[in-house]
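Peer 1: with the sequence up front, the predicted model follows.
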Amino acid sequence: MHILLIAADTLLGVTLQSTLARWGRHRVTTVSQAVSRWKSERHAKKAVRRVDADIIVDLRTPQLMAAGDWVQPIDVQRTHWLAKICSRAGIPYLYLSDPRVFSGLLSHLYREQEAPDADDAPGLGLIAAEDHVRATCENHMVLRLGPLFASFDNNLLTQVLASLSSQAPLAVDDLDQLCPVEASDAARVISGVLDQLDAGAAVTGTFHYNSPDRTTAYGFAEAVLAAASQFIKVADDAIVRLEHDPDRVARNWSLDCREIRDTFAIKQVAWRGFISSTVKLYLAP
């Protein structure tokens, strides 16, 4: 299968390329994050048509969310353009999204069948992009991923470790629940989906993947620092709990992942098993 990878130079894009190259089952053509900032639908069409791909895998959104940004109206428009291109070409569109389509006000694991109910700017942008994918391209998959981390690029793990060289402690949230995903684990999931689509699986719809163990950003940072202390000296006050308005309600962005398990036989892997090796990679000279 010939895959067109959008935002291939991002954290997830680099890791996914490595995973796909290791198995050698697919041909991959890449478009960088900068190039994917098309100004018009015509430019997007030109970039895609010259590739003649069998599927488009769009990784722009996870990078935005990992960096603390969110989906802007122009990003939603570009998603619509890509969905239209896929629909006209008769090829699948795999769009990567985020749990923050939900408000996070419910305590249970969110299922794919639940209607997104976010009402803040990041959530509304995600919802708009997903709606365009579903409405425009019949042969689509929306894959919502938990927050990504790796030993490089801008993410919670690298932010925690980078703060060790500063004099000021890093203030980290200890209220909202999340289920982090290490980048190579996310690449494993996407690669598995692509293999089965290439084998003829006619699957469309929305799927979830995150690690099975909930934590907070503070709990995650504690695990990172515990691993780092095996290699370097870590100050006792390297991280502190972020102060909140006492009336603020804790939110939960944990996803139920049974659909991807039942459809693609993809099982969840705990994020804690990746921490030590990922921290070691970051600290390696």
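Peer 2: Arrived safely. Numbering: from 1, shown residues only.
Peer 1: every contact and neighbour count from this point should use C-alpha atoms.
Peer 2: Noted.
Peer 1: and Phe207, what helix or strand is that in?
Peer 2: strand 205-209 (DSSP states H and E).
Peer 1: check Val57 too.
Peer 2: Using DSSP H and E, Val57 falls within strand 55-58.
Peer 1: also this one, for the comparison:
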Amino acid sequence: MSAPVSPLGEGGPILVIGVNGQLAQSLAARGGPRIVTIGRPEADLDRPEGLAAVFDKVRPVAVVNAAAWTAVDLAETETEGAARANHHGPAELARLCARDGIPFIHVSTDYVFDGDKGEPYLESDPTCPTGVYGRTKAEGEQAVLAAHPDSIILRTAWVYSASGKNFVRTMLNAGAKNPTLRVVGDQRGNPTSSDDLADAIAAIIALIERDGLRPHYGGIYHAVGTGETTWHGLAVAALEQAATHGRPMPEVIAIRTEDWPTPAKRPADSRLDTTKLATVFGVRLPPWRDSLRHTVDRLLTETAGS
């Protein structure tokens, strides 16, 4: 499957912090030749003092932070590492972007909310994270905006792709080996393709390069796939699509969160409202079911051809 034509025209390098993560790989594949991905050890959010050298080497015209501590359960015990990667590192990136007068796009998470609202969250809703991961991401958001008020923070959720470690790939692998799966069915959210998120970021940068970094652009936005489901619903949809490729269709049993205990508490309903992103930037991510079908098709086609 060929990548779509990027909206990014000619210009200087766009630095993406991260190499192996899903979003970084999607940006590298879909963003065009201007995308420069750099990760550890050269660009390490765990050692923010070394980031200035990366800026001086690349001389970017915009920066996207696609790196983070995403091990939600491990963060409960590795609090300092999570804080460096999700709070202090992004703050230093924002400071360097402010120093150089360039746009900074930082990716955050739906886990900054506790999931108790009962309807999709707005950007203006107060954060109330239930674990260390969400808390460090919320602190990182505020630190980024304090260092560079024109920063654009994109909260996303339930990210999956045809590469890397993610829920969709886990379900496909498990479904190929087991006749029955048990999946949490009482947590609601918005599945998001990393390719769609990469396209949204490229569109935002293209708009800024065309119109300039306007003062009202800075702030927090929700960027997730259109539509909602549960983890159980996402698993069933992925496995049903895999079945069209001849994969077995296991029985998928919906279980309660309390039946699958984890060190970190997950929000029960972290759906995000994306109206602001569409209003300000004219960007809306595609329906999650459509993107999921494309991702599963790509994953299984590439697997069959390897």
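Peer 2: That came through fine. Quick caveat, the model's predicted, so the values are computed rather than measured.
Peer 1: hang on, the earlier thing: the strand holding Val57 of the first structure vs the second structure, mean deviation?
Peer 2: Superposed on the second structure, strand 55-58 of the first structure shows a mean distance to its aligned partners of 0.8 Å (mean C-alpha distance after the TM-score superposition for the first structure).
Peer 1: residues contacting Phe152 of the first structure?
Peer 2: With contacts defined as C-alpha atoms under 8 Å, 6 or more residues apart in numbering, Phe152 of the first structure is in contact with 11, 158, 282.
Peer 1: strands - which of the residues you listed land there?
Peer 2: Counting by DSSP state E, no part of those is found in strands.
Peer 1: mind listing which of those residues are in helices?
Peer 2: Using DSSP state H, the members of those that fall in helices are 11, 158, 282.
Peer 1: and the strands in the stretch 1-150 of the second structure?
Peer 2: Under the criterion DSSP state E, counting those that start in this stretch, the stretch 1-150 of the second structure contains strands at 14-17, 35-38, 62-65, 104-109.
Peer 1: hey, which of those is tucked in deepest?
Peer 2: Burial of the strands of the stretch 1-150 of the second structure is given as mean neighbour count (mean count of other C-alpha atoms under 10 Å); strand 104-109 ranks first at a mean of 26.
Peer 1: corresponding residues in the first structure for that one?
Peer 2: The counterpart of strand 104-109 of the second structure in the first structure, counting by TM-score structural alignment, spans residues 93-98.
Peer 1: who's in contact with that stretch?
Peer 2: 55-62, 65, 82-83, 86, 126, 130, 133, 137, 139-147.
Peer 1: and what of stretch 58-69 of the second structure?
Peer 2: With C-alpha under 8 Å, 6+ apart, stretch 58-69 of the second structure has contacts from 12-18, 21, 23-24, 45, 75, 81-82, 85-86, 90, 97, 102-107, 133, 205.
Peer 1: all helices of the stretch 151-285 of the first structure, in order?
Peer 2: Secondary structure of the stretch 151-285 of the first structure (DSSP state H, counting those that start in this stretch): helices at 156-162, 183-198, 217-228, 258-264, 272-283.
Peer 1: output those as JSON lines; include the columns mean neighbour count and distance to His208 of the first structure.
Peer 2: Listed next are the helices of the stretch 151-285 of the first structure as JSON lines, based on neighbours: other C-alpha atoms under 10 Å; distance: least, C-alpha to C-alpha, whole Å:
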{"stretch": "helix 156-162", "mean neighbour count": "20", "distance to His208 of the first structure": "21"}
{"stretch": "helix 183-198", "mean neighbour count": "19", "distance to His208 of the first structure": "10"}
{"stretch": "helix 217-228", "mean neighbour count": "20", "distance to His208 of the first structure": "20"}
{"stretch": "helix 258-264", "mean neighbour count": "16", "distance to His208 of the first structure": "7"}
{"stretch": "helix 272-283", "mean neighbour count": "16", "distance to His208 of the first structure": "19"}
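Peer 1: Pro169 of the first structure: which of the ones you listed is closest?
Peer 2: Closest to Pro169 of the first structure of those, according to C-alpha to C-alpha: helix 156-162, at 9.6 Å.
Peer 1: need the contact list for the residue mapped onto Cys257 of the first structure from the second structure.
Peer 2: By TM-score structural alignment, Cys257 of the first structure lines up with Thr274 in the second structure. When contacts are counted by C-alpha under 8 Å, 6+ apart, Thr274 of the second structure touches 122, 221-224, 284.
Peer 1: list the members of the residues you listed that persist in the first structure.
Peer 2: Here is what carries over to the first structure from those, by both residues aligned by TM-score structural alignment, their matches' C-alpha atoms under 8 Å: 122, 221-224.
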